[in-house]
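A.B. asks: Output the structure for:
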Amino acid sequence: MTDTDKTARHNQRMKRHKSVVDEKIKQANQTKGLLLVITGNGKGKSSSGFGMVARALGHDMKVGVVQFIKGAFSTGEEKFFRRFPDEVDYHVVGDGFTWETQNLEQDIASAEKGWEICKAMLRNPELDIVLLDELNIVLKMKYLGAEKVLADIANRPPMQHVIITGRGAPEAVIEAADTVSRIDDVKHAFRAGIKAQKGIEL
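C.D. replies: Predicted structure coming up:
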C-alpha cells in the first residue's frame, strides 16, 4: 500500500468518524444542571472536581465548594481558590481523615454542620457549580443519610451543576447521577514509599 493509499484510507475513516460524532452532537440538544460523581480507588478524584471549578471560573461562573474530611491540613486547592472570594464560596468542614479523628460523634457532627452549608449553596441560584469534595466517604461511613442528601440535591436550581467526589460512592448516588467516572488505582507512588507531596496530593 502506497502512502497515497494510506492517506486516502485515513481520510475516509476520519470522515466516517466525523459523521458519527456530528450526529451524536446533533442529538444531544438538552441543557440542564448535571449531577456528576467521581469515585474509585485511584488518585485524581478531587483533582478532577477542582479542574471543573477552574474551568467554570474561566467562563465567569460562580462556584461553591465544601470540602469534607480534609480539614486537618491545608491543601493547594484551598490556598488557590480562596484567592477568588467573589467567585468561589469556599468551606472546609472536615476534621481530618476518619482514621485520624477516631471519634464517631465528632465526625457525624462535622458532617451535619457541613451539610447545612451545602444546603444553603443548593438553594442559591447564583451558584452555577457546587463541588462537594469527599462527600462519598461521608455517605459511605453513614455520617449523613444518602436519601436526604439526594433529596436536597434534587431540589436545587434547575441549571446548577453538582460534583460529588470521593471513593466508595453509594449505589443510590451512582443511580441518581447524570455522569459517573470511576478512577482506577493502577499504580501509586505511595506504595513505593514515596510520601504525599505539594502540588501532587496536597
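A.B. asks: can we go C-alpha only for contacts and neighbour counts from here?
C.D. replies: Fine.
A.B. asks: for stretch 154-173, how far is the first residue from the last?
C.D. replies: By CA to CA, to the nearest Å, the extent of stretch 154-173 from end to end equals 11 Å.
A.B. asks: just the helices in the protein please.
C.D. replies: With DSSP state H, the ranges of helices along the chain come out as 3-27, 45-58, 76-81, 98-101, 104-122, 135-140, 146-154, 171-176.
A.B. asks: Now do the residue nearest the centre of the chain against Ile129, distance only.
C.D. replies: Geometric centre of the chain, nearest residue: Gly49, 3.5 Å, by CA atoms, centre = their mean. Gly49 is 10 Å from Ile129, where distance means CA to CA.
A.B. asks: Just give me the neighbour total for Phe73.
C.D. replies: Burial of Phe73 is recorded as 11 neighbouring residues (other CA atoms under 10 Å).
A.B. asks: rewinding a little: mutual contacts of Gly49 and Ile129, please.
C.D. replies: Shared contacts of Gly49 and Ile129, defined by CA atoms under 8 Å, 6 or more residues apart in numbering, comprise Ile163.
A.B. asks: any idea how far Asp152 is from Ala146?
C.D. replies: According to CA to CA, Ala146 and Asp152 sit 10 Å apart.
A.B. asks: do the same with Ile108
C.D. replies: Relative to Asp152, and taking CA to CA, Ile108 is found at 18 Å.
A.B. asks: go on, Asn29?
C.D. replies: According to CA to CA, Asn29 stands 26 Å off from Asp152.
A.B. asks: In terms of neighbours, single out the busier of those two.
C.D. replies: Ranked by neighbour count (other CA under 10 Å), Asn29 and Asp152 place Asp152 first, with 16 against 7.
A.B. asks: Could you also give me the structure for this second sequence? I'd like to compare it with the first:
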Amino acid sequence: MTNPATPDDTDRHNSKMAKKKAARDKIMATKTEEKGLVIVHTGKGKGKSSSAFGMIFRCIAHDMPCAVVQFIKGGMGTGERDLIVNNFSDLCEFHTMGEGFTWETQDKSRDIEMAQAAWAKAKELIRDPANRMVLLDEINIALRYDYLDVAEVISFLREEKPPMTHVVLTGRNAKDELIELADLATEMELLKHPFRSGVKAQAGVEF
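C.D. replies: Take a look at the predicted model:
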C-alpha cells in the first residue's frame, strides 16, 4: 500500500514541478518557426506506417488536405485505406501503387515499373501546395532495392517540396542520406513480435 503524501512532500513536488514548467515554458518560447517537415520512420519494429497514418488522421481532423501513396502494399484491403477512401476521400487522396512485396510478385522489372509510377504520383501530390502532408508508405523498401534513385528523391525533396508541406517516408532500412536530410527520423526497435510465436497478422493490429 502506498503511503499518503505528507504536506511537506506535496510542497516539494509542487515546487519541483513549478521549476520544471518555468524551464519548459522558457524553451518553448524560443520555438516559433513553422515549416514543412521531412519525416522518416524506419527500423525493424512495428509501428512505422501506423504512426504515419496517425498523422494523416490528425491532418484530416484539422481539415488539412493530405495524400497517401503506397509503394509496396498491394491489393489486400486495410482498415486505414477503407476508412479514408469511404469517409474522407474529399480531404485525402489514397493511391495504392504497389503489387505486394518482391518475394510475392517475383518480377523485378514490374516492381521497378510500379515503384517509378508511384514516385511520379508522389511528386505530383507533393508539388501541389494544397496538400499539407503526403505519406510515402514503404518507399524505403523501394529505395533499398534500388527501384528508385535515392539521390533523385533527396534532390526533389530538397529543391521542389513546397515549404509548408510535410512529407513522411516509411519502411525498413532507410538510406543514410535520407536520414541526414530528414527533420525528424525515428527508428522503431523490435523487442518482441507475435509472429515469432506462430501468431498470424490480425485485423485491427496489422491491417
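A.B. asks: Quick TM-score on the pair, please.
C.D. replies: Scored against TM-score structural alignment, normalised by the length of structure 1, the superposed chains reach a TM-score of 0.97; 202 aligned residues with a CA RMSD of 1.3 Å.
A.B. asks: Map the residue nearest to the centre of structure 1 onto structure 2.
C.D. replies: Counting by TM-score structural alignment, Gly49 of structure 1 corresponds to Ala52 in structure 2.
A.B. asks: Help me confirm that its match comes into contact with Leu135.
C.D. replies: Yes - using CA atoms under 8 Å, Ala52 of structure 2 is in contact with Leu135, at 7.1 Å.
A.B. asks: residues contacting Val93 of structure 1?
C.D. replies: Val66, Gln67, Phe68, Ile69, Lys70, Gly71, Ser110, Ala111, Lys113, Gly114.
A.B. asks: Of those residues, just the buried ones, PyMOL syntax please.
C.D. replies: Restricted to buried positions by 16 or more other CA atoms under 10 Å, the PyMOL selection for those reads:
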select buried, resi 66+67+68+69+70+110+111+114
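A.B. asks: okay, the contacts of Val93 of structure 1 in CSV with distance to Gln12 of structure 1 next?
C.D. replies: Output for the contacts of Val93 of structure 1, formatted as CSV (distance: CA to CA, whole Å):
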residue, distance to Gln12 of structure 1
Val66, 48
Gln67, 48
Phe68, 50
Ile69, 51
Lys70, 51
Gly71, 54
Ser110, 58
Ala111, 55
Lys113, 58
Gly114, 54
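A.B. asks: out of the contacts of Val93 of structure 1, who's nearest Lys187 of structure 1?
C.D. replies: Set against Lys187 of structure 1, the nearest of the contacts of Val93 of structure 1 by CA to CA is Lys70 (22.8 Å).
A.B. asks: For stretch 136-149 of structure 2, buried residues please.
C.D. replies: Leu136, Asp137, Glu138, Ile139, Asn140, Ile141, Ala142, Leu143, Arg144, Tyr147, Leu148.
A.B. asks: which residues of structure 1 does that stretch align to?
C.D. replies: Taking TM-score structural alignment, stretch 136-149 of structure 2 hits residues 132-145 over in structure 1.
A.B. asks: neighbouring contacts of stretch 50-70 of structure 2?
C.D. replies: Counting by CA under 8 Å, 6+ apart, 41, 80, 88, 91-98, 118, 121-122, 125, 130-139, 168, 170 sit against stretch 50-70 of structure 2.
A.B. asks: now stretch 99-117 of structure 2: which residue numbers in structure 1?
C.D. replies: Counting by TM-score structural alignment, stretch 99-117 of structure 2 sits on residues 95-113 of structure 1.
A.B. asks: what's the first-to-last distance across that stretch?
C.D. replies: 12 Å.
A.B. asks: contacting residues around Phe190 of structure 1?
C.D. replies: Here Phe190 of structure 1 is in contact with Ala196 (CA under 8 Å, 6+ apart).
A.B. asks: aligned partner of it in structure 2?
C.D. replies: Aligned partner of Phe190 of structure 1 by TM-score structural alignment: Phe195.
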